[in-house]
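**Q** Just to be clear, the model below is a prediction. Sequence and coordinates:
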Amino acid sequence: MENTIGILGAGAMGTLFAARLARIGLDVTMVDVNDELLQALRRDGARCHADEGLLQAPVRAARAEQLEAGPALWLVFTKSAHTRSALQGIAHLIGPDTHFLSLQNGIGHADVLRELVPAQRVAVGVTTWPARVISPGEVSSLGQGGIRFMPLDGVPGAVFERLASDLNRAGMHCRIDPQVQEAIWEKLAFNAAFNGVCALTRQPVDGLATPMGEGLLQRVLAEVLAVAHAHGVAASAERVNAAVRDALAHHRGHQPSMLQDLLAGRATETGAIHGAVLQVADRLGIAVPVTRTLYELVSLSGHAGAIAPR
């Protein structure tokens, strides 16, 4: 079972990871509820247009109920609002050695995962790889990224160490990081800014490379980082700003997931991103007017995901 891996959620990020991991020889099983998508994956494999060209590799693709046995390691890429139902769908595949890594946007996923497996078999983290769906089972991922994660109990163990090694063999720049909560909040700040502003302006990432666009991004970043610091997480403004500069310069034409969702008429993750910041900010008594406005505007679009903050 060491060369097998499951991917829960076959959207942009799930397909990106599937293509790269299957290409290095791992047996990848992708689970989703979209039959057209699953059919395309079975027919053509997972396809990713990357800086080095087209990455394409065969994968298994099925609905959860079609599987009688599953991998002992799963990457979770479902939308935040669907995490619990997706995990319940594969509950019959979860055994005493099943491990999970969530690289989902937002925060709070660990609590849902711990309802099914103990902390030592759950890891959470972030990825900065860009990905955009072109067609079912086919994504574009131009530009570079990285992955940082850490098991909840603070002890990597053989399963997660092997996963990090596999991700690095796949060229995905992964490291196990004890300071992953800082990375999670830094990614949350990055996502709150780019996802919210790009979604509402209908601009790709590099479309915000103007004084007005960058000024708005900076106001969101400042609010989220202030909440993180008050929450006891030493998120780095320097690292976030470096990531912003890199995205503006190199993620040309990239549409963040929230913009992709709005354009496709799907539910967004504003609840797990902006809403999550608001929940902590309200509890700590911190004003975050720009973040709140982004949340309300995306919500008013009629495609808000997750539960609204109090």
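**A** Nice, thanks for sending it over.
**Q** contacts, neighbours, all on C-alpha from now
**A** Will do.
**Q** Could you find the closest non-adjacent residue to residue 127?
**A** residue 147 (4.4 Å; Cα to Cα, 6 or more residues apart in numbering).
**Q** So the one you found sits against residue 174, correct?
**A** Yes. With the criterion set as Cα atoms under 8 Å, residue 147 and residue 174 qualify as a contacting pair; they are 4.4 Å apart.
**Q** what's the burial count for residue 69?
**A** Residue 69 is flanked by 12 other residues according to other Cα atoms under 10 Å.
**Q** Just the buried positions in the helix or strand containing residue 56, please.
**A** Using DSSP states H and E, the secondary-structure element containing residue 56 is strand 53-57. Within strand 53-57, the residues scored as buried using 16 or more other Cα atoms under 10 Å are 55-57.
**Q** just stretch 272-292 next, same as before
**A** By 16+ other Cα under 10 Å, the buried positions in stretch 272-292 come out as 272-281, 288, 290-292.
**Q** In helices, which of these fall?
**A** Cross-referencing the buried residues of stretch 272-292 with the helices (criterion: DSSP state H) gives 272-281, 290-292 as the overlap.
**Q** hold the first one in mind and look at this next one:
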Amino acid sequence: MAAPPCWHILGFGAIGRLWACHLARAGVSVSPVLHSAERLRTYPGHVTLCTDAGEAHFTLPGELATANTPIQQLLVATKSYATEAALAGVAQRLAPKAPIVLLHNGLGPQQRVADAFAEHPVYAGTTTEGAYRDGGERLVHAGRGSSFFGPLNARARETGEAALEPLLTLPLEAHYDPAILHRLWQKLAINAAINGLTAVHDCANGELARHPEYREAMAQLCQETEELACRLGQPLFETPLFDQALKVAEATARNYSSMLQDVRGGRPTEIDAINGYLCREAERQGLALPAHQRLLEAVRARHPNHHGD
């Protein structure tokens, strides 16, 4: 029996590493695509996955975008603002009809990639898995969650879930959802209510639920998001968005959002693909979202060299 095709991973942060380790554990060949020759020089070629069950070590040889091996399957786990440039860097290596799976926060890049790579099955994913890097090449799988993947373009809808079988059969709770856009909107709505506020107030998620001023700000954001979603005919949740956002903030009370971590680390944030996306969609509808606009500008001010979507 032939070995399964290699999965190339673009974006080798916590989530990219988590999926890479689990694919390797399942016997699938994995190649991280690293962003620079310096990073490749310092990368030891392995990752240690730390879970409640202990530590496991995986050999994951890295390569550069300029390598000449064809890419048969590609998982893109970059930040939203880096997705399109990262894909452009490996586009010439994509085998015909190679599936592309996008796994990042926000909305905007997914639709553009689906259009630009129409000859490839393009899928999007969303996950609530919790993982973080603990220095060097150690990865801590801090919280079990669930993931959903689904088609973004016609080619992916024709291909169906067969292309994603290696991702869906791992010991991570992952499912195929033909209506993935609904899942992406739900994740976007929650992130837009939580991440930016934690970045501005430099607080853990749970503080948003406990602090009256922060709760009120979250309620305003949720109200505006629901108004836009209604205008677009985009369903969100069966219960009010604010209730859902509070539930997530309380369930992840000790967590620090990725956006806050980016602000603390002096890195660009994904605010333009989250609250910024909502503001742009609202403008197309002739709708004002003042709470989202204020938050967008406040987060941008913390990183003047932000990346637009």
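**A** Ah, there it is. Note that this is a predicted model, so its numbers are computed, not measured.
**Q** about what we covered before: mind giving me CSV with the buried residues of strand 53-57 of structure 1 and columns for distance to residue 77 of structure 1?
**A** Listed next are these as CSV, based on distance: Cα to Cα, whole Å:
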residue, distance to residue 77 of structure 1
55, 19
56, 19
57, 19
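**Q** quick revisit: can you give me the neighbour number for the residue nearest to residue 127 of structure 1?
**A** Residues lying near residue 147 of structure 1 (other Cα under 10 Å) number 20.
**Q** how close does it get to residue 165 of structure 1?
**A** As for residue 147 of structure 1, its distance to residue 165 of structure 1 is 12 Å (criterion: Cα to Cα, to the nearest Å).
**Q** shared neighbours, those two?
**A** The contact sets of residue 147 of structure 1 and residue 165 overlap at residue 174 (Cα atoms under 8 Å, 6 or more residues apart in numbering).
**Q** List the contacts of the residue nearest to residue 127 of structure 1.
**A** Applying Cα under 8 Å, 6+ apart, we find residue 147 of structure 1 in contact with 125-129, 172-175.
**Q** Including secondary structure, could these go into CSV?
**A** Converted to CSV, these look like this (DSSP: H, G, I helix; E, B strand; the rest coil):
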residue, secondary structure
125, strand
126, strand
127, strand
128, coil
129, coil
172, coil
173, coil
174, strand
175, strand
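**Q** between those, which is nearest residue 22 of structure 1?
**A** Distance to residue 22 of structure 1, by Cα to Cα, is smallest for residue 172 among the contacts of residue 147 of structure 1, at 13.0 Å.
**Q** count of neighbours near the closest one?
**A** Applying the criterion other Cα under 10 Å, we find 21 residues in the vicinity of residue 172 of structure 1.
**Q** again, but for residue 158 of structure 1
**A** Here the count is done by other Cα under 10 Å, and residue 158 of structure 1 has 9 residues near it.
**Q** Check which helices and strands the helix or strand harbouring it is in contact with.
**A** Counting by DSSP H and E, the element that carries residue 158 of structure 1 is helix 157-169. With contacts taken as 3 or more Cα pairs under 8 Å, 6 or more residues apart in numbering; DSSP states H and E, helix 157-169 of structure 1 sits against strand 174-176.
**Q** tell me the average deviation of the strand it packs on from structure 2 after fitting.
**A** Once the two models are superposed, strand 174-176 of structure 1 sits on average 1.6 Å from its counterpart in structure 2 (mean Cα distance after the TM-score superposition for structure 1).
**Q** Which residue numbers in structure 2 does that strand align to?
**A** Here strand 174-176 of structure 1 aligns to structure 2 at residues 174-176, judged by TM-score structural alignment.
**Q** And the next helix or strand past the strand or helix carrying residue 225 of structure 2?
**A** Taking DSSP H and E as the criterion, the element that holds residue 225 of structure 2 is helix 212-232. Downstream of helix 212-232 of structure 2, the next assigned helix or strand under DSSP H and E is helix 241-251.
**Q** Any buried residues in whichever helix or strand comes after that following helix, and which?
**A** Proceeding C-terminally, helix 241-251 of structure 2 gives way to helix 258-264 as the next helix or strand, assigned by DSSP H and E. By 16+ other Cα under 10 Å, the buried positions in helix 258-264 of structure 2 come out as 258-260, 263.
**Q** once aligned to structure 2, how far is the lengthiest helix in structure 1 on average?
**A** Identified as the longest helix of structure 1 according to DSSP H is helix 180-201. Superposing on structure 2 places helix 180-201 of structure 1 at an average distance of 1.1 Å from its equivalents, by mean Cα distance after the TM-score superposition for structure 1.
**Q** What helices and strands are in contact with that helix?
**A** Packing contacts for helix 180-201 of structure 1, counted by 3+ Cα pairs under 8 Å, 6+ apart, involve strand 122-127, strand 147-151, helix 211-230, helix 237-250, helix 257-264, helix 270-284, helix 289-298.
**Q** which stretch of helix or strand covers the most centrally placed residue in structure 1?
**A** Most central residue of structure 1, judged by C-alpha distance to the mean C-alpha position with Cα atoms, centre = their mean, is residue 104 at 3.3 Å. According to DSSP H and E, residue 104 of structure 1 maps onto no helix or strand at all.
**Q** and it, what does it touch?
**A** Listed by Cα under 8 Å, 6+ apart, the contact set of residue 104 of structure 1 reads 76-80, 125-126.
**Q** Out of those, which sit inside strands?
**A** Where the contacts of residue 104 of structure 1 overlap with strands, as defined by DSSP state E, the overlap consists of 76, 125-126.
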